[in-house]
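> based on what follows, work out the 3D shape:
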Amino acid sequence: MTKDRSKRIPLPPQKLLLETFRYDADTGLVWWRQPKGSRKLDKSGGTVGGSGYLMVRVDGRLYTLHRIIWKMITGNEPMHLDHINGCRIDNRITNIREVTRSQNNQSIGLTRANKSGYVGVRYSTKDRSWTSYIKSGSKRIHIGNFKEKKLAVESYNKKAIELHGEFAMRKVQHNIFMLAKEFGSENDGN
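Below is the predicted model:
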């Protein structure tokens, strides 16, 4: 197993978090237990940070709220957490799961560098074809070259589900949505 080199600030003790916040599992929000400075009891804790996650300050240090909530509920401090539905501000405990770094990477959606609009598919000007590819662990797997974009996307979706299971669903759903948008709603993604 490879060593995870993530630099995480250790979270405060669970007892302190439970004394500081009240958690609403239905909304995924935390509420301050005591007013202090600009903190008000009728306002939920946290602000959206540059990364898109809700952030909260405890004892002068800034933390992602989903990690605070996880520790409040479970008492554990995992290396990686995943928002199952992909929404970084949806901190309902039913939407957060502990994952490995590899699983977390498998569930990441489309990146800014993507030009095709589809996860795992690019156009090869050299071959004049659509290429589908996927990563598994540290290995990049070439799935195939296709004359039709739709076939390249569908081959990626099939391989992603085969290799990554539930962690591929966000990417596959994105691709199915984009296929329906580009080729019409009769497309079922298979």
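
> going forward, measure contacts between C-alpha atoms and count neighbours the same way
Fine.

> all helices of this structure, in order?
Ranges of helices within the chain are 14-20, 65-74, 101-106, 149-164, 169-183, based on DSSP state H.

> what's the closest of these to residue 32?
When those are compared by CA to CA, helix 14-20 sits nearest residue 32, at 6.1 Å.

> compare with the first, here's sequence two:
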Amino acid sequence: MKKTISREALKSASLEYNDVSGDFNWIKKRRGPIKVGQKAGSINHAGYVVIKIDQMKFMAHVLVWFLKTGEWPTLDIDHINGIKTDNRFQNLRHVTRSVNLQNQRKAHPNNHTGLIGVNKKGPKRFLALIQIDGIQKSVGTFENAIDAHNAYIEAKRKGHPGNTL
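So this is what the prediction gives:
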């Protein structure tokens, strides 16, 4: 079961949302070292802002969506520009998990080229691969990694209509 909070509890949590910065700030003195006006939350291991309210931790982008729409999200809340700490409402969208996963911007750590969608095939050969509808497809083989990556991005824009790359 997903943890939720009521709008009343969120509004009375001594927090104020700044539409321009996308940050939550504390508006009342709280226990400990927290000061009025201080930015609320901390960055978790995955790079997202997390805010603790009533002994429960909430992702800031989910709280923004709830605050602005009045609806608890049933899908993923995606950061359109890929910056996990940019919680301005205009940078957020309610999307399926598969659309959200289309916005991967970094290659996996075990990728030796460091470029998403590109694998080293030989001394001077690079293979661009993309997965569309669960099927891996070759975009082509290239003499350099940059050309392979550019071909991958072009294929991604055509084959993944929800991506923001």
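
> TM-score for these two?
For these two chains in superposition, a TM-score of 0.87 is obtained (TM-score structural alignment, normalised by the length of structure 2); 161 aligned residues with a CA RMSD of 2.0 Å.

> output the helices of structure 1 as CSV; include the columns distance to residue 54 of structure 1 and mean neighbour count.
Below are the helices of structure 1 laid out as CSV (distance: least, CA to CA, whole Å; neighbours: other CA atoms under 10 Å):
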stretch, distance to residue 54 of structure 1, mean neighbour count
helix 14-20, 16, 15
helix 65-74, 5, 21
helix 101-106, 18, 18
helix 149-164, 27, 20
helix 169-183, 21, 18
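
> in a markdown table, list those helices along with distance to residue 138 of structure 1.
Listed next are the helices of structure 1 as a markdown table, based on distance: least, CA to CA, whole Å:
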| stretch | distance to residue 138 of structure 1 |
| --- | --- |
| helix 14-20 | 35 |
| helix 65-74 | 26 |
| helix 101-106 | 9 |
| helix 149-164 | 13 |
| helix 169-183 | 18 |
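
> of all those helices, which lies closest to residue 33 of structure 1?
Of all those, it is helix 14-20 that lies closest to residue 33 of structure 1, at 5.5 Å by CA to CA.

> helices and strands around that closest one, which ones?
Judged by 3 or more CA pairs under 8 Å, 6 or more residues apart in numbering; DSSP states H and E, the packing partners of helix 14-20 of structure 1 are helix 65-74.

> going along the chain, name the strands of structure 1.
Listed in chain order, the strands of structure 1 (DSSP state E) span 21-24, 29-32, 47-48, 54-58, 61-64, 80-83, 96-99, 121-124, 129-136, 139-146.

> out of these, nearest to residue 107 of structure 1?
Closest to residue 107 of structure 1 of the strands of structure 1, according to CA to CA: strand 80-83, at 8.0 Å.

> and the closest one, how far out from the chain middle?
Here the centre of strand 80-83 of structure 1 is set off from its chain's centre by 6 Å, with CA atoms, centre = their mean, to the nearest Å.

> how about stretch 1-18 of structure 2?
What separates the centre of stretch 1-18 of structure 2 from the centre of its chain is 21 Å, taken as CA atoms, centre = their mean.

> who touches that stretch?
23-28, 40, 53, 64, 66-67, 70, 72 (CA atoms under 8 Å, 6 or more residues apart in numbering).

> can you select the buried ones from the residues you listed in ChimeraX?
Selecting the buried subset of those in ChimeraX, with 16 or more other CA atoms under 10 Å as the burial test, is done by:
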select :23,24,25,26,27,40,64,66,67,72
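
> distance to residue 129 of structure 2 added to the contacts of stretch 1-18 of structure 2, as TSV?
Listed next are the contacts of stretch 1-18 of structure 2 as TSV, based on distance: CA to CA, whole Å:
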residue	distance to residue 129 of structure 2
23	38
24	40
25	43
26	46
27	49
28	52
40	41
53	43
64	36
66	37
67	40
70	40
72	36
